[in-house]
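**Q** quick one, fold the following:
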Amino acid sequence: MAATELAPDIAGALNWARARIAVVDARVLLRHVLQCSSARLAAYPEARLAMDEWTEFRSLVERREVGEPVAYLTGEREFYGRPFLVSPVVLIPRPDTELLIELALAHFGDKPHSRVLDLGTGSGALAVSLALELPDADVTAVDRSREALLVAMANAARLKASVSFVLGDWFAPLGGDRYHLIVANPPYVAAADPHLEEGDVRFEPSTALAAGPQGLDDLATIAAGAPRHLEPGGWLFMEHGYDQAGAVRGLLTDAGFSGIASWKDLAGIERVSGGQWLGR
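**A** Sure, this is the predicted structure:
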């Protein structure tokens, strides 16, 4: 584009973008650049972009065109109705993971002063959401990545959630601490799964996705270690892959859990499995 040309209006910018990326993505990126609502895009299609806005929008569209996730481009993704900061050092929160929040509320929504543990917190979406939904709970979040914990801490501060953050590998930094509820969305993709080289996943941290030849390594570690960190009557809920429910129920059985079950996500797929620790 020649330096003397004007930037397009909103309609023109979107028309240019939709030839390269999905319309919904183009709208999200333009809203991000203009810091405006969807209603403004619809109401003022003739509003002209400033040249710096047009330059930024074009750059974001071109990055999206080669596959970079929209959430990383905007630095934000909604989870359980709240905006969470994200970056390439953390997994992008998915709607299916909200099932963990719903299960926690169903089991502990009426129990004050519960101690809650989020393993592999990443962006902090689970821990922060649980702290806000269960304001009487004592929530602890663990992650092995210092960079991820910084993102999670920023989200807690931004959303005014009280969460204790701990650096370490799963249960290792917790000593003998026990909890009434443990939730985890650990890596559960098989290391050789071709999906790791497709779509948005290519840009996400592999350490937050892959877990051994069958994707079960971290799920097995959590299931085996959880009894030492659960109060009698406490629950463990773990997210897993679409075809792993049976295997995860087996891990929970081997670890001595009771009331073992799997719950379906929005697509009707068994996405979370869990059980209750009655003590021995």
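**Q** alpha carbons only for contacts and neighbour counts from here, please
**A** Noted.
**Q** show me where the stretch 101-250 of the chain has helices.
**A** 125-133, 146-159, 217-225, 245-254 (DSSP state H, counting those that start in this stretch).
**Q** quick one, which of these is packed in tightest?
**A** Most buried of those, by mean neighbour count (mean count of other C-alpha atoms under 10 Å): helix 125-133, with a mean of 24.
**Q** quick one, it and helix 146-159 angle?
**A** 30 degrees (axes from the mean of the first three to the mean of the last three C-alpha atoms, to 10 degrees).
**Q** one more to line up against the first:
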Amino acid sequence: MSAVPDIAGALGWARERIEQMDARVLLRHALACPASRLVAWPEQRLSDAEWAAFQHMVERRVAGEPVAYLIGEREFYGRSFSVTPAVLIPRPDTELLVELALAHFSAQPRLRVLDMGTGSGALAITLALELDAADVTALDRSREALWVAMANAARLGASVSFVQSDWFGSLGEERFQLIVANPPYIAAADPHLEEGDLRFEPRSALAAGASGLDDLAEIVGRSPQHLESGGWLFVEHGYDQAFAVRGLLADAGFASIASWKDLAGIERVSGGRWLGRG
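**A** As a prediction, this is how the structure comes out:
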């Protein structure tokens, strides 16, 4: 297509290359407009700059680059979070961690919460905004990820303390009533890591050893040192790891161990309550 098209023409061109929903999201971003404009004025012609920007994003999407990285944001629990290739793209499945936290702690005052491997900060920031008077700490080993998370917290008005730490390494003897984590849990040799959007996300936020359980084992095994008596640990894991994670929780001495299903009916989060050493 040589001439600069109108909105309808641009979408038609893009739909020959990428999915329709992706095309609409990218065009909205290129035009800096709401979705209603694409419907109301399909005959409106793009400017040269808008057309060039849209073509460039579509070609990057054809190459597999995630839409969230192309537009620089992703929605999580009804809020828009900035994302860059330094952080994992927030997934709807992770919202289950928020729901479990709210179900167990929504009425508890002076709650101390720890988010392990915060990435974009989506989970920590959401908990800080949804739980009244919660004192939320978020850690990540990546300084670049923490910059993204801190910017999101400032933009969304969330009070969160950020710590650069390799899991519990920099926490000293701090204890919490709630620990949540969405750690890496894909096996290092899993072929899916070389497919689709995963190719563009930080490998350190995805893969964890030969079975994918290395980081989960460390988090579960060391959480008792950082949980108050009666506190809870909830961890997200892979679709086929619930049984193994429940075993890790049992070995670490947790009580009330359970797994919870995501919207697809898959056991996506497991957790337990720490009652102290008997």
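**Q** still on that earlier bit, can you put the helices of the stretch 101-250 of structure 1 in JSON lines and add distance to residue 279 of structure 1?
**A** Shown next, in JSON lines, are those (distance: least, C-alpha to C-alpha, whole Å):
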{"stretch": "helix 125-133", "distance to residue 279 of structure 1": "25"}
{"stretch": "helix 146-159", "distance to residue 279 of structure 1": "31"}
{"stretch": "helix 217-225", "distance to residue 279 of structure 1": "13"}
{"stretch": "helix 245-254", "distance to residue 279 of structure 1": "13"}
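**Q** of all those, which one comes closest to residue 55 of structure 1?
**A** For the helices of the stretch 101-250 of structure 1, proximity to residue 55 of structure 1 was assessed by C-alpha to C-alpha; helix 146-159 is nearest, at 27.8 Å.
**Q** how close does that closest one sit to structure 2?
**A** Helix 146-159 of structure 1, aligned to structure 2 and superposed, deviates on average by 0.3 Å (mean C-alpha distance after the TM-score superposition for structure 1).
**Q** could you name the helices and strands sitting against that helix?
**A** When contacts are defined as 3 or more C-alpha pairs under 8 Å, 6 or more residues apart in numbering; DSSP states H and E, helix 146-159 of structure 1 packs onto strand 82-85, helix 125-133, strand 163-167.
**Q** what do we get in structure 1 for residue 75 of structure 2?
**A** In structure 1, the residue paired with residue 75 of structure 2 is residue 78, using TM-score structural alignment.
**Q** confirm that match sits in a helix?
**A** No: assigned with DSSP: H, G, I helix; E, B strand; the rest coil, residue 78 of structure 1 falls outside any helix and is strand.
**Q** list the residues that contact it.
**A** 84, 93 (C-alpha atoms under 8 Å, 6 or more residues apart in numbering).
**Q** gap between it and residue 95 of structure 1?
**A** According to C-alpha to C-alpha, to the nearest Å, residue 78 of structure 1 stands 9 Å off from residue 95 of structure 1.
**Q** returning to what we had before: can I get the helices and strands packed on helix 146-159 of structure 1 in TSV with distance to residue 48 of structure 1?
**A** Supplementary listing: those in TSV, determined by distance: least, C-alpha to C-alpha, whole Å:
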stretch	distance to residue 48 of structure 1
strand 82-85	28
helix 125-133	36
strand 163-167	44
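**Q** closest to residue 238 of structure 1 out of the ones you listed?
**A** Among those, helix 125-133 sits nearest to residue 238 of structure 1 (C-alpha to C-alpha), with 11.8 Å.
**Q** list residues touching both of residue 78 and residue 95 of structure 1?
**A** Taking C-alpha under 8 Å, 6+ apart as the contact criterion, no residue touches both residue 78 of structure 1 and residue 95.
**Q** not counting its neighbours along the chain, what's nearest residue 224 of structure 2?
**A** residue 274 (6.6 Å; C-alpha to C-alpha, 6 or more residues apart in numbering).
**Q** can you tell me which residue in structure 1 aligns to that neighbour?
**A** Under the alignment by TM-score structural alignment, residue 274 of structure 2 pairs with residue 277 in structure 1.
**Q** distance from the longest strand that structure 2 contains to structure 1 after superposition?
**A** Secondary structure of structure 2 per DSSP state E: the longest strand is strand 227-236. When structure 1 is superposed, strand 227-236 of structure 2 averages 0.2 Å from its matched positions, counting by mean C-alpha distance after the TM-score superposition for structure 1.
**Q** nothing else from me, thank you.
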